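>>> starting from these lines, generate the structure:
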Amino acid sequence: MSRIIADVIIVGGGIVGCSAAFHLARRKGTRVLVVEKGPLGSGTTKRSGAFVRAAHAHPAEARLAVESTKFFQRWKEIVGGSCGWTPTGLIVVAPAEHAARLREQTAQLQALGADAQIISRGDVRDLQPAARVDDIALAAHEPSAGFVDPVLATQSLAARAKELGATFKTGTMVKSIRIEYGRVVGIETNIGLIEALNVVLCTSAWTDRLLKPLKAEIGLRAHCAPIAFFDRPADLRAGHCAFEDWTTGALFRPHTFGLTMGALNTPPADDANPDSFDEAVAPAFVADLQQRIAARLPAMANARYARGHTGIYDLTPDDHAVVGRVPGITGLFVAAGFGGIGFALAPAVGACIGELVADGEARTVDVRALEMARFKTRDVLRDA
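The predicted model follows:
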């Protein structure tokens, strides 16, 4: 076969990889190649809840979320086409023991320029008349939150990246990363060697499989993350705000076609194999989740379960993302370990990866706190 050469190879064709491809392809003269073992967006992206909000505990991730929300809102102008952006607003509610943390998180978001404010029980009732509010000690409102269509957004980014000159090779399995004298020179794949001096791993729970032979693994854990969809009853047919409920542990939002999508704030702690897991949703999970949602929106107790699926979260040792260089290997970069929030951060993460590769420094957001080197220095991240 003919020799394949690129300036930058992006491994992984999900939302983060396609975002990185888009941002790099905007730089004229940069040869960008995305390799993906399946169809684009067929991994963790396909099963994402695609909820976009700025309310994240760590400042670096919150900054990425704030910038990404702006990007989603201006999608047609920046990318063209549609990502299926649907504004919903978000209400975060906390019991007394977590009120101080919510107040601090909201102040942090305001300092970052996010549209977020502390609100009263009465405000929650005004925003969502069907909500139970008597157990709320404190609440916060993020009017700019919303959701997108994960497959549509990924395809839109890929299509625009192709128009800008990026190349995509699906059905391409990466076997290993080729290193010579401490720097990347390419990747070994099922179609042969592909040469490049820069490789970006946007490979979610599969990342450590490529890093382990280099003695550079992150220590990722893969966890199953079930999501359930319910047909809303007539009282809520017009929709409702999204809720992140620190009292019940549920995260839920309106979805298209009269559905409500729900998940747990904290996924189950059991380790999973990202290549072999049950995508079905257990009836016990559905019943438990519905009970938690109904504790906030009592009308949902009568909702009918419509469908569900299980995806995979990739979590780092400190539960915060890795965005940046792989220490000791020139030209190797990673964007992984997002723990279920990767979709909300993807536009800004892609921009930062493009800047790191091309300019040596990320300017869209300072992501130095998310560098992989923190695990070697034991300088792990703590929530703000």
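>>> going forward, measure contacts and count neighbours with C-alpha atoms only.
Noted.
>>> tell me how far the residue nearest the centre of the chain lies from P254.
In the chain, the centroid-proximal residue (CA atoms, centre = their mean) is G342; its distance is 1.4 Å. Taking CA to CA, to the nearest Å as the measure, G342 falls 20 Å from P254.
>>> endpoints of stretch 178-192, how far apart?
End-to-end for stretch 178-192, by CA to CA: 12 Å.
>>> from what I see, the residue nearest to the centre of the chain and V16 are in contact.
Yes: under the criterion of CA atoms under 8 Å, G342 makes contact with V16 at 7.2 Å.
>>> and whichever helix in the chain runs longest, what's buried?
Using DSSP state H to define each element, the chain has its longest helix at helix 342-359. For helix 342-359, burial by neighbour count (16 or more other CA atoms under 10 Å) applies to 342-358.
>>> please give the structure of this sequence too, so both can be compared:
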Amino acid sequence: MQTADVVIIGGGVIGAAILHEVARSGLGRAVLLEKSTFGAGSTGKSGGFLRVYHTDSFLSDLAAASFHEFLELRAHIGYVRTGLLMLEKAERVTEMEREVERLTKLGHNLQSLSGSEGAERFGGLEWQGVGGAVYEPDGGYADPVLTTRFWIKEARSRGALASEGTQVLEILHDNGRVTGVRTNRGVIQTSCVVLAAGAWSAELLRPMGIQLPVRSKTIQIHFLMRPEEAVEHPAFLDETTDIYARPDQSGLSLVGLPVDEWDIDPDLSVPADDAVRLRQASAKRLPWSESAWVSGGRRSFDGYTPDGRGLLKPADEVQGLLYAVGWNGGGYKLAPEIARRVVQDIQNRK
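The predicted structure is shown next:
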């Protein structure tokens, strides 16, 4: 029977970041288990946006603590600096400016813009209905799968194990304590399990009688071909329409839109058949998109919590179980700091 000091369930970017942080923190033998291939879930479908500012200061702090590490890794993760805009509703402008001021004082490069300032500076976007915006000159995107595999490679070089095609069938526990995991390849004994399985997390805990407040939700993504006359836009997220977009290679733009489909089965493939609605929504910001050529699309998904903050804490129900799940499609840019906080929780219980 195999043993480990820490078992991490889920081989996406969050799980890989935690494995890397556990390995370099010297907490003992760390094992990462992924039932498919590394980055096969929502990580592989993420837009990879990198930014600091969020409407929630808790998420801003996670992103801010992670951002510099991404910049240090930019040669390994496919980082592209496009600049990044967050478009806010008028009623949010006062809070937006307060958060930008707080983050700027901490040394982060952010700028507050009024709607008219944004329209003058970024004329390739439509600004109707935008109350204000935050611009991050160093913002952009990177490749979440490259990042995942880089962290796994670094962790392996420090003696950690990472296994694809290894499905966790059951988290074993006795007298309120974790004792191991049962997989399709056998049992691994451990006193510490970190759950980072994204949209699969709630289902894995249900047999333990734990109702995890994480629900799966669909996200529609398409790649649109920009016409030659279109001005290349920065990456942006739009709180007024829920769309997000960024430039991609070969004259394409990635455009995403949450879909009101909840509690989906993430193991089922859903056809990408909602291009019309996505293009109509994106035309409010990218006027050329409604008639643009669609160069492929896909349905993505992630785990969502009611407050949008994710779950990052030890479980109340079982000692030795820690949660790192429910990041609403935005976990990539938070991963380094999530990993550091998980390691702190592990150290605190020793």
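>>> before we move on, the earlier item: how about the residue nearest to the centre of the first structure, what's its match in the second structure?
When the second structure is aligned by TM-score structural alignment, G342 of the first structure is paired with G331.
>>> quick one: residues contacting the closest residue to its match other than its chain neighbours.
Nearest residue to G331 of the second structure, sequence neighbours excluded (CA to CA, 6 or more residues apart in numbering): I14, at 7.1 Å. Remark: with contacts taken as CA atoms under 8 Å, 6 or more residues apart in numbering, I14 of the second structure is in contact with 196, 324, 331-332, 335, 338-339.
>>> dump those to CSV, plus distance to R279 of the second structure.
Below are these laid out as CSV (distance: CA to CA, whole Å):
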residue, distance to R279 of the second structure
A196, 33
A324, 33
G331, 25
Y332, 25
A335, 30
I338, 34
A339, 36
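>>> contact partners of stretch 166-182 of the first structure?
Here stretch 166-182 of the first structure makes contact (CA under 8 Å, 6+ apart) with 11, 21-22, 25, 31-40, 162, 184-191, 210, 328-330.
>>> for PyMOL, what selects the buried ones among those residues?
To isolate the buried members of these in PyMOL, using 16+ other CA under 10 Å:
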select buried, resi 11+21+22+25+31+32+33+34+35+36+37+40+162+184+185+186+187+189+210+329+330
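>>> okay, and which of the contacts of stretch 166-182 of the first structure map to strands?
Residues of the contacts of stretch 166-182 of the first structure located in strands (DSSP state E): 11, 32-36, 184-189.
>>> and the residue nearest to G331 of the second structure, how close does it get to D307 of the second structure?
19 Å.
>>> and what of V187 of the second structure?
To D307 of the second structure, V187 of the second structure is 35 Å away according to CA to CA.
>>> pick out whichever of these two has more residues nearby.
Neighbour count, other CA atoms under 10 Å: between V187 of the second structure and D307, V187 has more, with 18 against 11.
>>> alignment lookup: that one to the first structure.
Under TM-score structural alignment, V187 of the second structure pairs with L193 in the first structure.
>>> got it, and P247 of the second structure?
Per TM-score structural alignment, P247 of the second structure is aligned with P254.
>>> neighbours of that match, how many?
P254 of the first structure: 26 surrounding residues under other CA under 10 Å.
>>> kindly report the same for the one 5 residues further on.
Other residues lying near L259 of the first structure total 23 when counted by other CA under 10 Å.
>>> separation between the closest residue to it other than its chain neighbours and A131 of the first structure?
Closest residue to L259 of the first structure apart from its sequence neighbours, by CA to CA, 6+ apart: D231 at 4.7 Å. Between D231 of the first structure and A131 of the first structure the computed distance is 17 Å (CA to CA).
>>> picking up where we left off before, tell me the one of the ones in strands among the contacts of stretch 166-182 of the first structure nearest W206 of the first structure?
Using CA to CA, V11 comes nearest to W206 of the first structure of those, at 10.5 Å.
>>> give the equivalent position in the first structure for G123 of the second structure.
Taking TM-score structural alignment, G123 of the second structure has P129 as its aligned residue in the first structure.
>>> in three-state terms, label that match for me.
Look at P129 of the first structure: counting by DSSP: H, G, I helix; E, B strand; the rest coil, its state is coil.
>>> who's in contact with it?
Going by CA under 8 Å, 6+ apart, P129 of the first structure touches no other residue.
>>> tell me the contacts of R253 of the first structure?
Here R253 of the first structure is in contact with 88, 240-243, 260-262 (CA under 8 Å, 6+ apart).
>>> if you set the cut-off to 6 Å instead, what comes out?
By CA atoms under 6 Å, 6 or more residues apart in numbering, the residues touching R253 of the first structure are 242, 260-261.
>>> quick one: which of those residues hold up in the second structure? List them.
Retained in the second structure: 242, 260-261, out of the contacts of R253 of the first structure (criterion both residues aligned by TM-score structural alignment, their matches' CA atoms under 6 Å).
>>> and the gap between the match of G123 of the second structure and K28 of the first structure?
For P129 of the first structure relative to K28 of the first structure (CA to CA), the value is 52 Å.
>>> also C202 of the first structure?
Relative to K28 of the first structure, and taking CA to CA, C202 of the first structure is found at 22 Å.
>>> contacts only, for L90 of the first structure.
Going by CA under 6 Å, 6+ apart, L90 of the first structure touches 141-142, 145, 241-243.
>>> ok, and the closest non-adjacent residue to the residue mapped onto A275 of the second structure from the first structure?
Aligned counterpart of A275 of the second structure in the first structure: V286 (TM-score structural alignment). Closest residue to V286 of the first structure apart from its sequence neighbours, by CA to CA, 6+ apart: A228 at 6.6 Å.
>>> correct me, but that neighbour touches T310?
No: counting by CA atoms under 6 Å, A228 of the first structure sits too far from T310 to count as a contact (8.7 Å).
>>> more crowded one of those two?
A228 (25 against 20).
>>> now do the same for that one: its match in the second structure.
Under TM-score structural alignment, A228 of the first structure pairs with H222 in the second structure.
>>> shouldn't its match be within a strand?
Yes: counting by three-state DSSP, H222 of the second structure is part of a strand.
>>> isn't it right up against S253?
No: applying CA under 6 Å, one finds H222 of the second structure not in contact with S253, separated by 8.2 Å.
>>> how close does S57 of the second structure sit to D238 of the second structure?
S57 of the second structure is 18 Å from D238 of the second structure, where distance means CA to CA.
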